[in-house]
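Enquirer: sharing a model prediction with you, sequence too.
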Amino acid sequence: MSSIHDPRYKNLIKELIKIRELKNITQVELATSLKKPQSYIAKVENLDRRIDILELHDWLSALDKSINDFLVCCFEQ
């Protein structure tokens, strides 16, 4: 199984989407904060592109979320 299809990775991405949506931040707004095109956000959220730990850190920082809290939440279940 490809790691992008691992249920744990899918859950991680679902949580990122949930955080972004709860904060009423659009893909465009998040992309602007990250200095990336909107298509980057869409590809990650659609599981077409993986993100590494550094990108995850930047993504969460843009959403004003602690990476420690996020990881505990994602893998606690």
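Expert: Sure, I can see it.

Enquirer: make it CA atoms for all contacts and neighbour counts henceforth
Expert: Will do.

Enquirer: Gln27 is in contact with Gln38, correct?
Expert: Yes - counting by CA atoms under 8 Å, Gln27 is a contact partner of Gln38 at 5.9 Å.

Enquirer: and those two? Which one has more around it.
Expert: Gln27 (19 against 16; other CA atoms under 10 Å).

Enquirer: hang on, that one packs against Tyr40?
Expert: No - in this structure, Gln27 is not within contact of Tyr40 by CA under 8 Å, at 9.0 Å.

Enquirer: what residue is smack in the middle of the chain?
Expert: The centroid of the chain falls nearest to Leu16 when counting by CA atoms, centre = their mean (3.8 Å).

Enquirer: the structure to be compared is supplied as follows:
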Amino acid sequence: MQRRWVVSPDYRTAIEAIQQARVGQDLSQQALATRLKKPRSFINKIENLERRLDILEFIAIAKALGLDPRDLIDRVTKALPDSFDL
């Protein structure tokens, strides 16, 4: 059963912005997962909205992408509408 917050349009937009950061570096899910010392399914489930990303995981993903977490949050923020639902 998917929860509303996992599949909300705004959450989907946020995850898509993170996915675009990965793809923009021509980095596979496997390569990112390897950097994080996680299985590929960890990234796959996040990007397919099967699990919610927490703040510590967000920071780890940003760093694994070679990004300052503040820069990645700026990308996500810019992708979201001015008013979004939690």
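Expert: In hand now; what should we look at? Quantities reported herein were computed from a predicted structural model and do not represent experimental measurements.

Enquirer: TM between them?
Expert: For this chain pair, the superposition-based TM-score is 0.89 by TM-score structural alignment, normalised by the length of the first structure; 77 aligned residues with a CA RMSD of 1.4 Å.

Enquirer: whereabouts in the first structure does the helix ranked longest in the second structure align?
Expert: Longest helix in the second structure by number of residues (criterion: DSSP state H): helix 9-24. Taking TM-score structural alignment as the measure, the first structure aligns residues 7-22 with helix 9-24 of the second structure.

Enquirer: give me the number of residues near the aligned partner of Ile67 of the first structure in the second structure?
Expert: Structural alignment (TM-score structural alignment) places Ile67 of the first structure against Pro69 in the second structure. Per other CA under 10 Å, the neighbour tally for Pro69 of the second structure reads 18.

Enquirer: equivalent analysis for Val76 of the second structure, please.
Expert: With other CA under 10 Å as criterion, Val76 of the second structure counts 19.

Enquirer: ok, it to Lys38 of the second structure distance?
Expert: From Val76 of the second structure over to Lys38 of the second structure the distance is 23 Å, taken as CA to CA, to the nearest Å.

Enquirer: before we move on, what about Ile15 of the second structure?
Expert: The gap separating Ile15 of the second structure from Lys38 of the second structure is 18 Å, by CA to CA.
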